[in-house]
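Participant: next input, structure requested:
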Amino acid sequence: MKRILSILSLISLICCKAQTLPLNTSFFDIPNGAYIKDINNELNPYIGTYKANFNGSEVTLYITKQENKLEETGQKSYHVDVLNVKYIVTNSSGFILQDTKNNNVFNIQLYSTKIRQDKNLVHLIYSGTNCSVGWGNIYLKKINSTQLSWEYKPNDVTTTAAKCPPTLDTTIYLPETKDLIFTKQ
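Facilitator: Coordinates of the predicted model:
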């Protein structure tokens, strides 16, 4: 029995050897297998449901905190706490144009990569819609406890869309704009 406990303790030590680091640790300073943790709860003020209207559409963001999200690059693998954003976009008649919250569209991802506490700013990466059309950067700036300012900078949409089969919907439903105010519900 003592031997089994010793072996289990050794395995536990080996498995728990992953280094825990704070958010915003430089990518180059993250060792393989590390855990980038929201130690100071910097992501928490952004969690919630937010709505905005833009060009006749209503956009609802569902922002949650996801702990231990696995990130794998060609260089390393590590875990990180992120803001995970799902959304629903409806037209003026209430018809759903795009729904990543309920439809579980796995190929569309929108999550945080950095937070600038000094500027109340979160940087998110967006995988884009079908064929990755509209992939790019989104910035959420915390204005106050109930409002976020939105900025979306898509990358080369025309070139990416041209590579898609013509039958796929390559419409970008997220607001391509700056300073759009989302209000917490």
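Participant: C-alpha from now on. contacts and neighbour counts both.
Facilitator: Will do.
Participant: for C16, see how far away L110 is.
Facilitator: Noted for L110: a distance of 29 Å to C16, by Cα to Cα, to the nearest Å.
Participant: neighbour-wise, which of those two wins?
Facilitator: L110 (22 against 10; other Cα atoms under 10 Å).
Participant: might you report the residue contacts of that one?
Facilitator: Residues near L110 by Cα atoms under 8 Å, 6 or more residues apart in numbering: N84, V85, K86, L124, I125, Y126, S127.
Participant: equivalent analysis for Q117, please.
Facilitator: So Q117 contacts E42 (Cα under 8 Å, 6+ apart).
Participant: for the residue sitting nearest the centre point of the chain, I want the exact helix or strand it lies within.
Facilitator: For the chain, the residue nearest the mean C-alpha position is Y111 (0.5 Å; Cα atoms, centre = their mean). Secondary structure from DSSP states H and E places Y111 in strand 110-116.
Participant: any idea how far that strand is from the chain center?
Facilitator: 6 Å (Cα atoms, centre = their mean, to the nearest Å).
Participant: what about the next helix-or-strand element following it, distance to the chain center?
Facilitator: Going down the chain from strand 110-116, the next helix or strand is strand 121-126, by DSSP H and E. Strand 121-126 sits 7 Å away from the centroid of its parent chain (Cα atoms, centre = their mean).
Participant: which strands or helices does strand 121-126 pack on?
Facilitator: strand 110-116, strand 136-144 (3 or more Cα pairs under 8 Å, 6 or more residues apart in numbering; DSSP states H and E).
Participant: picking that back up, compile the contacts of L110 into TSV and extend it with columns for neighbour count.
Facilitator: Formatted as TSV, the contacts of L110 follow (neighbours: other Cα atoms under 10 Å):
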residue	neighbour count
N84	19
V85	23
K86	21
L124	23
I125	19
Y126	22
S127	19
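Participant: before we go on, could you also do this sequence so I can check it against the first one:
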Amino acid sequence: MNITKTKIVIVFILILSLVACKAQTLPLNTSLVDIPNNAYIKDTNNELIPYVGTYKANFNGNEIILYISKEDNKLEKRSTKQFYRDALVIKYLVKNSSGTILQDTQNNNVYNIELYSISTRPDQNMVHFFYSGTNCSVGWGRIMLKKISPTQLSWEYRPDDIVTTASKCPPTLDTKIYLPETKDLIFTKQ
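Facilitator: Next up is the predicted model:
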């Protein structure tokens, strides 16, 4: 084989390798078991956009403000694989009736609190979120937001075992859950 043919074969193999290694793009609600490593779960039907915005509610004397944004290509690391997904990310601010800030995740990563979408239910106008909880993962669990009108969301928060998790945390850390532990709380778009 001459040098020119060898170069052509090498270029062909490189191009074929690049095409084969390109991440596969899949729809938003692809089951976790069907997601290959390094795939991209894309919001092809714009299901996430209607939830983006700033929303407020009051609960037990506290004002809760949700800042919901869409993040494209959010890296998701699991024990057996990693992939990328379009997701809604929630940052929030909780203030008591006198205006004192109880918890603020907007610009403060000290808490390392994560709250992001993991699936949608378009037939129910609902998005499911993973919540990492506060210090020591206290209150981690699932949050569901249901779009009930163009300006209102219904909130449901289902925390996991709070007592066991809190008991493993140093007593100097704040383990209070400031997000509303309730169902059917209405948040209004600002």
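Participant: just give the TM-score of the two.
Facilitator: The TM-score (TM-score structural alignment, normalised by the length of structure 1) is 0.93; 181 aligned residues with a Cα RMSD of 1.8 Å.
Participant: burial of the residue mapped onto N120 of structure 1 from structure 2, as a residue count?
Facilitator: Matched across to structure 2, N120 of structure 1 falls on N125, judged by TM-score structural alignment. Residues lying near N125 of structure 2 (other Cα under 10 Å) number 16.
Participant: for N125 of structure 2, give me its contacts.
Facilitator: Per Cα under 8 Å, 6+ apart, neighbours of N125 of structure 2: K146, K147, I148.
Participant: may I see the ChimeraX selection of the buried members of the residues you listed?
Facilitator: Buried members of the contacts of N125 of structure 2, defined by 16 or more other Cα atoms under 10 Å, are picked up in ChimeraX with:
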select :146,147
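Participant: any chance of CSV for the contacts of N125 of structure 2, columns distance to N96 of structure 2?
Facilitator: Below are those laid out as CSV (distance: Cα to Cα, whole Å):
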residue, distance to N96 of structure 2
K146, 25
K147, 26
I148, 26
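Participant: off-centre distance for the lengthiest strand in structure 1?
Facilitator: Secondary structure of structure 1 read by DSSP state E shows that its longest strand is strand 57-72. Distance of strand 57-72 of structure 1 from its chain centroid, counting by Cα atoms, centre = their mean, is 5 Å.
Participant: which residues in structure 2 does that strand match up with?
Facilitator: So strand 57-72 of structure 1 sits over residues 62-77 in structure 2, by TM-score structural alignment.
Participant: the matching stretch: average distance to aligned residues in structure 1?
Facilitator: Following superposition, stretch 62-77 of structure 2 is found to deviate from structure 1 by 0.4 Å on average (mean Cα distance after the TM-score superposition for structure 1).
Participant: buried ones in that stretch?
Facilitator: Under 16+ other Cα under 10 Å, the buried positions of stretch 62-77 of structure 2 are N62, E63, I64, I65, L66, Y67, I68, S69, K70, N73, K74.
Participant: for stretch 72-89 of structure 1, same thing?
Facilitator: So for stretch 72-89 of structure 1, counting by 16+ other Cα under 10 Å, buried means Y78, H79, V80, D81, V82, L83, N84, V85, K86, Y87, I88, V89.
Participant: what's the spacing between that stretch and its chain's center?
Facilitator: Stretch 72-89 of structure 1 has its C-alpha centroid displaced from the chain centroid by 6 Å (Cα atoms, centre = their mean).
Participant: ditto for stretch 149-157 of structure 2
Facilitator: Remark: stretch 149-157 of structure 2 is offset 16 Å from the chain centroid, using Cα atoms, centre = their mean.
Participant: how many residues are close by the spatially closest residue to N62 of structure 2 that is not a sequence neighbour?
Facilitator: Leaving aside its chain neighbours, N62 of structure 2 sits nearest to N96 (4.3 Å; criterion: Cα to Cα, 6 or more residues apart in numbering). Residues lying near N96 of structure 2 (other Cα under 10 Å) number 17.
Participant: what does N96 of structure 2 correspond to in structure 1?
Facilitator: In structure 1, N96 of structure 2 lands on N91 (TM-score structural alignment).
Participant: check which residues of the helix or strand hosting L102 of structure 2 are buried.
Facilitator: Per DSSP H and E, L102 of structure 2 falls inside strand 101-104. By neighbour count on 16+ other Cα under 10 Å, the buried set for strand 101-104 of structure 2 is Q103, D104.
Participant: likewise for stretch 31-50 of structure 1?
Facilitator: Those buried within stretch 31-50 of structure 1 under the rule 16+ other Cα under 10 Å are G33, A34, Y35, I36, K37, D38, L43, Y46, I47, G48, T49, Y50.
Participant: which two among those are spaced furthest apart?
Facilitator: G33 and Y50 (33.7 Å; Cα to Cα).
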